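Enquirer: quick one: sequence and predicted model below, then my questions.
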Amino acid sequence: MIIKLLVGLSVIVFIHELGHFLAAKLFKVKVEKFYLFFDIGGKKLFSIKKNGTEFGIGWFPLGGYVKMSGMIDESFDLEGLANSTDKDHEFRYKPAWQRLIILSAGVILNFILGIGLITGLTLNQEFIPNDELKNGIYAYQAGENLGFQSGDKILKLNNHNIDNYSSISPLDFYKGTFLVERNNQIVEIDLTGKVSFMDAVRKKFISPMNFLPIIENVQSGSLAERINMQKKDLILKLDTIQITSIAEFQEKLQNINRNDSILIEYESGSIVKQAKVSLQNEAYLGIIFSVPIKYQKYSFFSALISGCKSSFELLYTNVISLKLIFTGEVSTKSVSGPIGIAKIYGDDTSIERFINITAMLSLVIGFMNILPIPGLDGGHILIILFETITRRKLSEKVQTVILTIGMVLILGLMLFAIINDIVNLI
């Protein structure tokens, strides 16, 4: 987890700082340092000087920075600013539009990285064509409460035809309007104002797996193998509950108390069998169901559209979550620091999971950096916009005070997140 955290954050930080570096070079601003991680106290693991820029890796493994000549930044190098005479290559003497591009470039590359990674993952995936769902959808209890019924065939979402079932996202249940076919009739299900944001993100409402629970494969060494389940067996009951679909089986199994014994009834050949099992010490039952769907591959264009949509939804989810934390609707315990992020990465070896989480973090870090908080890119941008609109330049002393306040706030937030991590571990 630690290795994945460091690698993931290193990629994100490097891309972010590369954006600043390339934009600075484009407008002929002298870049004094380009560091991955911080060289606090001048201590570093590695450094090399090339074309007037010191490239290096600091010893403190969080963040990174690009130090530009003539810019008041986290280094608080006011003496260097006072002694500098190279006005042609200083950040502070460049036109406002060039400074805005330089400051925004890191965030832009973070967004490009996030969207690019998600698009790449999407290209490697398959989607469910909506017309393959011959039996319609399965409605979980939460979906039934909203007006869905098992067997509904989704036709439109927000007045757009649904060709790709996989394009339906959790946020569509937050404020979407579905048009479904039910018993040869058209039914509208308007969810506006019916589902809270957090419920939309966390709960399952419908599933495409409305197919008979016929076993395709039994995993070796699993509980299912030990009770002699085989390929082509059909699940009939869980305890006294009649099972009619894959999604229903998964829902009922998830809701059963794992400490209790479960009676599974299934048909093997023409023989109905029963087995009493306990999932108390089992991670899973160990069966894979047969799904009669012809999946389709994404084209590059469709993957890009899906990647952009997924990226926007990730950002939107995090923005609303941040708002809910400030309004007290979501506990501040959900704020994570390095330990929490490492736990999100997890200890499995899935490259897809690693890429997906890195993409998400790149988008979130990009968004956080553009917020108008002193010390972040958004804070510097706000000062430039203020100076451009008012045509009054803030003194270096005032900018230093603003930056100091911002750094205290940022460090305080980091400390709070780390304390949260420790409390959540205990």
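Expert: That came through, no problem. Numbers count the residues shown, from 1 in each chain.
Enquirer: alpha carbons only for contacts and neighbour counts from here, please
Expert: Will do.
Enquirer: was I right to think Glu282 contacts Leu223?
Expert: Yes. Between Glu282 and Leu223 there is a contact at 7.4 Å, judged by CA atoms under 8 Å.
Enquirer: of these two, give the one with the bigger neighbour count.
Expert: Between Glu282 and Leu223, counted using other CA atoms under 10 Å, Leu223 has the larger neighbour count: 20 against 11.
Enquirer: so the more buried one touches Gly286, yeah?
Expert: Yes. Using CA under 8 Å, Leu223 is in contact with Gly286, at 6.3 Å.
Enquirer: Ile184 - how many residues pack around it?
Expert: For residue 184 the amino acid is Asn, not Ile. Asn184 has 9 nearby residues by other CA under 10 Å.
Enquirer: what about it, distance to Lys175?
Expert: As judged by CA to CA, to the nearest Å, Asn184 and Lys175 stand 26 Å apart.
Enquirer: what sits closest to Tyr298 if chain neighbours are left out?
Expert: Leaving out its chain neighbours, the residue that sits closest to Tyr298 by CA to CA, 6 or more residues apart in numbering is Leu123, at 5.5 Å.
Enquirer: another one to put next to it:
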Amino acid sequence: MILQFVAGMSLLVLVHELGHFLAAKAFGIRVRKFYLFFDAWGLRLFRFHFKGTEYGIGWLPLGGYVKMAGMLSNHEDEESHEGTFAHRRYHNKPVWQRIIVMLSGIFMNVLLAVVVFTGLTLRYGKGYVATLGQEYRIEPGKLGKLAGLEAGDQLVAVDDEPLVDEEELTSSRLIRGKTVLSVIRSKGRERVHLHIAVPPQVMQTIADEGMTDFFSVNADYKADSVLTNLNLYGTKEFKHTGIFTINGDSIHSYEEFQVRLQENKKRELYVTVIHDGKTMRLRAHRDKDGHIGFSLNSKKPAYRPGPVSVAGSIATGTTRTLTSISDNVKGFGQMLSGEVKMKEALNGPVKIATMFGEHLEWKRFWSLIALLSIGIGFINVLPIPSLDGGQIFLVAIEGIRGSPFKPETLQRIQVTGFLILMVIVALVFYNDIRSLV
């Protein structure tokens, strides 16, 4: 999990800073340093020089940076010969060029998300639900039941937008708040169309706890073997066994099985199985994460996978990126309005690391990379002086007033921005520690 987190965040930092680097080079700005992580107090793990730029890896893993000549002020840098490169200094470049340099890191984050989402679509295709031979059904978890969903409901639209493929069933469209779900519910021979408004508080809880607690899509399954506490004492496995109940609740699908496990994760677990024609009630062996040991003999997929063309994959990748950007904007708006609490909306490195999981799954890894890349890009748009958005804001004001800020004023603004950023970082780490406790 730690290796995935470090590798993923390092890639995101490199891509972001590469955007600044390439734009600076394109406009002839002298780049003095390009670092992954910070070389605080001059300490670093590795460095080398190439064509006037120092490349390296710092020891403090809190991001990275590109240092451009004249970036902090329009006065002489500490290097006495810097004045000979006046035309290559950041502050001597036109306003529009400086804005592009600052925007380039954000652009690269968005571009990375498009590329990753496109690649995932090409590699894994789409699981279509609209073309299934038989209609799929959902199995609500505890939050789904709280919202008004029932077992066997068919979810057909979110906010009047029809659902077409698997990803849309579990996408962020469902956790934007004030969501209206359109479902078809069968009552005998009658099919009733319902519109269920889900409270924002429930949707925020779903965003924190996961879609399994909201609902899952039914898929047929058959257990091949069940590991019970009896197995720990040398009893052979119960081969070709069907699980029919968990703590008395009936099980009809693999997804329902997962939901029942979640609902009973703090209780002793008893399963009803049929083995050699006999019905038996057994106490299941469960690991520290609440999972029980069993293997699947066969599992009918809930979705019919379908390949997607290169053009279609690019369109899907672009759409998913734009949707994620829109979700970030709406989520930020909900946080500012108080609809969602800041302590619930901000996640730090510890919580992000847990999202990668203890085992490497490439689809999950790259999906997280794309989403985090969009998140980093969005954060950098914010007009905080220490971030790209703050730099863009200051440069824009300079362009409007027609003169640069005084070095003393610029320094005060930078320090203030840094303090604001540290407060946000402290809050994020507090949230992480609180969630662990």
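Expert: That came through fine. Since this is a predicted model, take the numbers as computed values, not measurements.
Enquirer: can you pull the TM-score for these?
Expert: Remark: TM-score between the superposed chains equals 0.81 [TM-score structural alignment, normalised by the length of structure 1]; 419 aligned residues with a CA RMSD of 3.7 Å.
Enquirer: so Glu17 of structure 1 makes contact with Gly64?
Expert: Yes. Here Glu17 of structure 1 reaches Gly64: they are 7.2 Å apart, a contact under CA under 8 Å.
Enquirer: what is in contact with the two at once?
Expert: Common neighbours of Glu17 of structure 1 and Gly64 (criterion: CA atoms under 8 Å, 6 or more residues apart in numbering): Phe34.
Enquirer: using the three-state scheme, assign the nearest residue in space to Lys175 of structure 1 that is not next to it in sequence.
Expert: Closest residue in space to Lys175 of structure 1, ignoring its immediate chain neighbours: Thr192 at 4.3 Å, by CA to CA, 6+ apart. Secondary structure assignment for Thr192 of structure 1 (DSSP: H, G, I helix; E, B strand; the rest coil): coil.
Enquirer: for the residue nearest the centre of structure 1, what are its contacts?
Expert: Centroid-nearest residue in structure 1: Met360, 3.4 Å away (criterion: CA atoms, centre = their mean). By CA under 8 Å, 6+ apart, the residues touching Met360 of structure 1 are 114, 311, 314.
Enquirer: repeat that with 7 Å
Expert: Taking CA atoms under 7 Å, 6 or more residues apart in numbering as the criterion, Met360 of structure 1 is in contact with 114, 314.
Enquirer: now which residue in structure 2 aligns to it?
Expert: The equivalent of Met360 of structure 1 in structure 2 is Leu371 (alignment by TM-score structural alignment).
Enquirer: from the chain's centre, how far out does the helix or strand hosting its match sit?
Expert: Per DSSP states H and E, Leu371 of structure 2 falls inside helix 362-381. Average the C-alpha atoms of helix 362-381 of structure 2, do the same for its chain, and the two points are 6 Å apart (CA atoms, centre = their mean, to the nearest Å).
Enquirer: the very next helix or strand once past that helix vs structure 1, average offset?
Expert: Using DSSP H and E, the helix or strand that follows helix 362-381 of structure 2 in sequence is helix 388-401. When structure 1 is superposed, helix 388-401 of structure 2 averages 1.6 Å from its matched positions, counting by mean CA distance after the TM-score superposition for structure 1.
Enquirer: identify the residues contacting helix 388-401 of structure 2?
Expert: Helix 388-401 of structure 2 is contacted from outside by 95, 99, 102, 380-385, 404-405, using CA under 7 Å, 6+ apart.
Enquirer: for these, which single residue is the most surrounded?
Expert: Of the contacts of helix 388-401 of structure 2, Met102 is surrounded by the most neighbours, 25 neighbours in total, counting by other CA under 10 Å.
Enquirer: can you confirm that residue is in a helix?
Expert: Yes. According to three-state DSSP, Met102 of structure 2 belongs to a helix.
Enquirer: which residue sits closest to it, ignoring its sequence neighbours?
Expert: Using CA to CA, 6+ apart and skipping residues adjacent in sequence, the residue nearest Met102 of structure 2 is Asp388, 5.6 Å away.
Enquirer: and the match of Met360 of structure 1, how far is that from Leu296 of structure 2?
Expert: Counting by CA to CA, the gap from Leu371 of structure 2 to Leu296 of structure 2 is 31 Å.
Enquirer: any chance you could map the strands in the stretch 151-300 of structure 1?
Expert: Secondary structure of the stretch 151-300 of structure 1 (DSSP state E, counting those that start in this stretch): strands at 153-157, 160-161, 177-182, 185-190, 206-207, 215-218, 234-238, 241-242, 261-268, 271-278, 287-289, 296-297.
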